[in-house]
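Peer 1: no sequence for this one, just the structure:
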């Protein structure tokens, strides 16, 4: 019983710290992990599995989930600050998935997969932050508009994703952490019937997620 009280006291204090640090930046991610852990505790109690192990497992889930959310909060904040004045890149967040959107027209010439030299500094800033957080995995996704054949667009999107991946590796992002996916024209963000829409669809997306063993 004494152990149970101690566990609950530690949990209460830890939740307070995690809430102060994270909820303001990303309420959904951190609240979700906390609610999940608490649900585990309550379920154990309701089913009369009132054991210290049940409580401890729920507490571990709360703390681990909160720590992951806090890590992603910090990384998101640094990325937003680093790219605040960038015309070529922007940051999005959904749950614990961070997406850095690299606009294709800023990154590449038409029909080219060579990254413009002036954009290396953008990728360098992103890479430095990624290196700071080794417990994340990176997927570089290539996308095009619908101009040209599907096979050509698929090939172009793959080459552009590889080009960005190679720069990350040159900037000390471990090869084992990073992979590429080519989507061609299959995942547009906007209509392909207008120049403005096609411009939005020509892009590379850098997805940053916590490693599976951290979740």
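Peer 2: Right, received. Where do you want to start? For clarity, every value in this text was computed on a predicted model and none was experimentally measured.
Peer 1: Please count neighbours and contacts with C-alpha atoms only from this point.
Peer 2: Noted.
Peer 1: Remind me which helix or strand residue 120 belongs to.
Peer 2: helix 120-132 (DSSP states H and E).
Peer 1: then this one, side by side with the first:
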């Protein structure tokens, strides 16, 4: 009986360890990100978590929307999978002056950084930077392009997508 219990405990331990070793399921992670409106991609700098401003901020404001919690919390879950440094980058469209947009982008980056820190991301890992409309993700010639440019990006410096999102499922 003791041997049976030992073997059962051993098998259970191996099963739990193998489940932990596989890490997150990439397909499930993508679905969770889509539910809250964020995108996660690999860039030359590291892993980028993109949060569209429509998810976080009202037009021309830098205070978080009341319904932004799920997107922020999802970002925190992803960021906690790494210990590497994080840069929170604020971006705007080209409506208004550069000075105004620079201040708005910096304020939004600081707001998001503060929300991450409140939810357990160490402040020693986080820096902020505002880019105004200097690094557009799309053309500012259309309302759709302007909407894509109003965003906050969190970059986990030197991290791999596999570490944050899990490895892709093997397809037959």
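Peer 2: Perfect, I can see it now. Source: prediction; values computed, not measured.
Peer 1: circling back to that earlier point, got the buried residues for the helix holding residue 120 of structure 1?
Peer 2: 122-124, 126-127, 129-130 (16 or more other CA atoms under 10 Å).
Peer 1: got a list of what the residue most central in space within structure 2 touches?
Peer 2: Compute the mean C-alpha point of structure 2, and by CA atoms, centre = their mean the closest residue is residue 49, 3.2 Å away. Residue 49 of structure 2 makes contact with 38-41, 75, 153-155, according to CA atoms under 8 Å, 6 or more residues apart in numbering.
Peer 1: Of those, keep whichever come out buried.
Peer 2: Judged by 16+ other CA under 10 Å, buried ones among the contacts of residue 49 of structure 2: 38, 40, 75, 153-155.
Peer 1: Just these: which are in helices?
Peer 2: residue 75 (DSSP state H).
Peer 1: So which of the buried ones among the contacts of residue 49 of structure 2 is the closest to residue 92 of structure 2?
Peer 2: Among those, residue 153 lies closest to residue 92 of structure 2 (CA to CA), at 11.3 Å.
Peer 1: Enumerate every residue touching the aligned partner of residue 130 of structure 1 in structure 2.
Peer 2: In structure 2, the residue equivalent to residue 130 of structure 1 is residue 79, according to TM-score structural alignment. Neighbour list for residue 79 of structure 2: 121, 156, 164 [criterion: CA under 8 Å, 6+ apart].
Peer 1: Using the three-state scheme, assign the residue nearest to the centre of structure 2.
Peer 2: strand (DSSP: H, G, I helix; E, B strand; the rest coil).
Peer 1: likewise residue 188 of structure 1?
Peer 2: coil.
Peer 1: Kindly provide the distance from the closest residue to it other than its chain neighbours to residue 71 of structure 1.
Peer 2: Nearest residue to residue 188 of structure 1 in three dimensions, chain neighbours excluded: residue 201, at 5.2 Å (CA to CA, 6 or more residues apart in numbering). Computed as CA to CA, to the nearest Å, the residue 201 of structure 1 to residue 71 of structure 1 distance reads 30 Å.
Peer 1: Compare the two (neighbour count), which wins?
Peer 2: residue 201 (26 against 16; other CA atoms under 10 Å).
Peer 1: how about residue 122 of structure 2, what's its match in structure 1?
Peer 2: Using TM-score structural alignment, residue 122 of structure 2 pairs with residue 174 in structure 1.
Peer 1: could you show me where the helices are in structure 2, in order?
Peer 2: Under DSSP H, structure 2 gives helices at 2-22, 26-36, 53-56, 69-79, 98-118, 143-149, 161-165.
Peer 1: Turn those helices into CSV, including distance to residue 89 of structure 2.
Peer 2: Listed next are the helices of structure 2 as CSV, based on distance: least, CA to CA, whole Å:
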stretch, distance to residue 89 of structure 2
helix 2-22, 31
helix 26-36, 19
helix 53-56, 12
helix 69-79, 14
helix 98-118, 6
helix 143-149, 12
helix 161-165, 19
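Peer 1: and residue 132 of structure 2, which of the ones you listed is closest to it?
Peer 2: Across the helices of structure 2, closest to residue 132 of structure 2 is helix 98-118 (CA to CA), at 4.3 Å.
Peer 1: Give me the mean deviation of the closest one from structure 1.
Peer 2: Mean deviation of helix 98-118 of structure 2 relative to structure 1 after superposition (mean CA distance after the TM-score superposition for structure 1): 0.3 Å.
Peer 1: What residues sit buried inside that helix?
Peer 2: Counting neighbours by 16+ other CA under 10 Å, helix 98-118 of structure 2 gives 98, 101-113, 115-117 as buried.
Peer 1: Run through the residues that contact residue 133 of structure 1.
Peer 2: Per CA under 8 Å, 6+ apart, neighbours of residue 133 of structure 1: 71, 75.
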